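**Q** Generate a structure from the sequence data that follows.
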Amino acid sequence: MQPYVSGSSKDASARDFQIKETLTATLKNRFATYGYQQIGTSAFEYYDLYSSIAGTVNKDEMLKVIDSSGKVLVLRPDMTIPIARMVSSRQAATAGERLFYVQNVFRQTDGELGSKESTQAGVEYFGENTAENNAEIIMLAVHTLRDLEFANFKIEIGHAGFFKELIKQAKLSRVEIEQLQAMIQSKNTTDIETFLAGFELEEELKIAIKKLPHLHGNPAYVIPQAEEIVRNDAMQELLQNLRDVYEVLEAYEVEDAAVFNLGLINNMNYYTGVIFQGFVENFGKPVMMGGRYDNLGEQFGSPLPAIGFAFDIDDLLQARKQQKLSVPEPGAPDFVIEYTAEKQRDAFRLAYQLREKGLTVLTFPAGSSGGSVAAKRIKLSQDGIACSPLLDEWADEDKETLAQLFPEEKGDE
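**A** The predicted structure is shown next:
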């Protein structure tokens, strides 16, 4: 009988896993340099946590289970909501908290039936809505993409409120708004025009909505074009907010990596302010998504403003592979110790001392196939100690360890 193997399995070889871990370590190191501390949340959450919050993950995408008490749980479909709950529900929630995570999320997405699990690495900053705070987190995303050696990438920056303020004047139903959002995101101007023709709207409002997909590119072009469709003070204020963020990005000297996209609409409707996505060259979907969500904490009893983003680790790996960027190979052992039977005790003692220094050591009986692994080699036998390469090519601390354990040996092969 053949063992069952799931068609949706994402099992990885040891090499693939180590490559993923190396990339993840790069992200974690960069997040830490901006003052973020790592946290984690439970893989299982109560279904009510997501069903009771407006604008969260599509309920059809959640993977549900029932616990022994009959309560419905979901495998964690999103990281922002449980982190916001954790921070906001504290008795003394404090602004200025910087948190990062590397965890799996679980969703069943239409068209991707085999893909239910992905790894996200992201940050959440709980602080007031200022141009400096918004720009810094975008700068962190830019810095991280540079660390990953992507030569050509762009951060598309928009504002969740711009579309909401504009569409508020059209008085469409929720379903109609979702249909229009999909057309704007796909920049399908023909369908947008046909769709709007079915409603009795002011002509100026129709023109403004149809213009949204084209408000994309250099801020020097986008801002004047957006000014033409501003219809109230709130939209003017949102546009000024984007100008202010861009000025801070200029101070960071990363303005070349930023473009504006006022047709950018995030499917997570809890976003309230600046939203952004990261794209790398020749990769057809964003590798990073984020934005400001100032009202989410209120649903957990604490109005704590926040902004964050998340990288999809699997997409980053695929994008690096597509661009033929160098793949960090798993590290080879620092030492291989080969020993004869009478020198086994000495070999194990030497291996222990080297491992205590944080070095990787493999040990093999003389003549075994494992002795072919490339590394600094030490052979222990009745004839003494032989080293390859020659001992004078070793680091001083390694020579010292060997000399302490075997003070009378010459050590060269």
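**Q** Please count neighbours and contacts with C-alpha atoms only from this point.
**A** Will do.
**Q** Quick one: classify the most centrally placed residue in the chain as helix, strand or coil.
**A** Residue closest to the mean C-alpha point of the chain, counted by C-alpha atoms, centre = their mean, is F311 at 2.1 Å. Classification of F311 using DSSP: H, G, I helix; E, B strand; the rest coil returns strand.
**Q** Excluding sequence neighbours, find me the nearest residue to it.
**A** Nearest in space to F311, with sequence neighbours left out and distances taken as C-alpha to C-alpha, 6 or more residues apart in numbering, is M288 at 4.3 Å.
**Q** let's see this one next to it:
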Amino acid sequence: MKEYSIPPGARDLVGKECKKKKALQRTIEDFMKSWGYEEVMTPSIEFYKTFQTGFARLLEEEIFKFFNNHGRILTLRMDMTIPIARMVNTRFKNVEKPLRFMYAANVFRVQKEMALKQHELTDCGLELIGKGGKDGDLEVLTCALELLKRLGLQNFTMELGNIALFQSACDGSSLDRKEVKNLTKLVARKSLKELGEYVEGLDISKEAKSFFIELPLLCGGVDVVKYVKYLCFNQGMEDAIDEMEGLLGDLEDLGYLDLISIDFGKLPRMDYYTGLLFESYVKGVGGSILSGGRYDALLEKFGEAKPAIGFSIKLDDLMNLVPYEDEEESFTVIYGEGEIRVGIKELLELQRDGRSGVLEERAGTKGVEVVSNRGGKC
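**A** Prediction:
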């Protein structure tokens, strides 16, 4: 017999795995709705041009591409933020802002075969459109923190950064696109030796060189913010630090400061971010389970300029972190040979009472027996 398999980077879910995933998704969706976020759905297939518009540098190696019958390039969505930005400027163009959207959707990214990662993942997230400044930042960040607590996660931290600090340093140093790209790679990889050699070769001020060389190390407790203030060499950088100090003050007042750490060397893969960045990590897990940030320049690419901020949480990663116990009781309706009609009638009665069950023919059975899957007759 010929065996059929699924491609590397794909997987099947069955039985309790499906129940657990759906239960987690419902918990997340109910939580987001309690904050006033309304569900939206976008198609899995988008025009390639949509993502090309949204990204300054499209991650070509991570995107699934194909052609339609008219020769236009299509893609499987690789994230939900860009489709929602597109949707806001088509379906909600003249609607009063702010808008609060939530979603649960599969996203698709090409992974290296040896990376042992999935090509198809489920993201749950929210987007706050049309609310700028610290109020929007605080609302979304608080929502993310409370969601992690609601899920019962232990030993998690929320790491904060601000991409505006790096962007302002690059703008103030008049770096070209290629130089910014090279710096981004070296800082993100924390390649200190290579970074130092590269920065020393740039035609920039001593203050700028000092900042870029130290950037990968500007992480740790909230006290690092005070130190970074002394490395700023233009107003944009100072504004980014002032924003962070204000946000930390609000988080302290709300009782979240013990969950917060700082990493100004955090430079996101998605290049549409413009301000606050945040990622959550759980002790013992390699990557982040939740990530988000502010992207005030993205919506303008699709039409009307609006401030925006959001986050997504990786549902598949949560499966291994959040305990789950199937509390739903189901029943087996056992009937004798030739008595399936009697069994069906009994099952229909169970269903009318809001319960579920399965039919089973068993030789030697007289009449009908209804057995709980937890054991015992009822």
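**Q** Quick check: TM-score for this pair?
**A** Here the superposed chains carry a TM-score of 0.90, computed using TM-score structural alignment, normalised by the length of the second structure; 372 aligned residues with a C-alpha RMSD of 2.5 Å.
**Q** about what we covered before: for the residue nearest to the centre of the first structure, what is the corresponding residue in the second structure?
**A** Aligning on TM-score structural alignment places F311 of the first structure opposite I313 in the second structure.
**Q** Show me what counts as buried in the host helix or strand of A220 of the first structure.
**A** Using DSSP states H and E, the element containing A220 of the first structure is helix 219-227. By neighbour count, with 16 or more other C-alpha atoms under 10 Å as the criterion, the buried positions of helix 219-227 of the first structure are 219, 222-223, 225-226.
**Q** can you give me the strands for the stretch 151-300 of the second structure?
**A** 156-162, 219-220, 260-263, 276-282, 290-294 (DSSP state E, counting those that start in this stretch).
**Q** So which of those has the densest surroundings on average?
**A** strand 290-294 (a mean of 25; mean count of other C-alpha atoms under 10 Å).
**Q** which other residues reach that strand?
**A** Residues outside strand 290-294 of the second structure that contact it (C-alpha atoms under 8 Å, 6 or more residues apart in numbering) are 137, 273-281, 307-314.
**Q** can you do 6 Å?
**A** Strand 290-294 of the second structure is contacted from outside by 273-280, 308-313, using C-alpha atoms under 6 Å, 6 or more residues apart in numbering.
**Q** The first structure: matching residues for that strand?
**A** Aligned by TM-score structural alignment, strand 290-294 of the second structure falls on residues 288-292 of the first structure.
**Q** mean deviation of that stretch from the second structure?
**A** With mean C-alpha distance after the TM-score superposition for the first structure, stretch 288-292 of the first structure departs from the second structure by a mean of 0.9 Å once superposed.
**Q** Please enumerate the helices of the stretch 201-350 of the second structure.
**A** For the stretch 201-350 of the second structure, applying DSSP state H, counting those that start in this stretch gives helices covering 206-214, 224-229, 235-253, 315-318, 340-352.
**Q** Report all helices and strands that the shortest one contacts.
**A** What that stands for is helix 315-318 of the second structure. On a contact count with 3 or more C-alpha pairs under 6 Å, 6 or more residues apart in numbering; DSSP states H and E, helix 315-318 of the second structure meets no helix or strand.
**Q** Next, the buried residues of it.
**A** Here helix 315-318 of the second structure shows 315-318 as buried, counting by 16+ other C-alpha under 10 Å.
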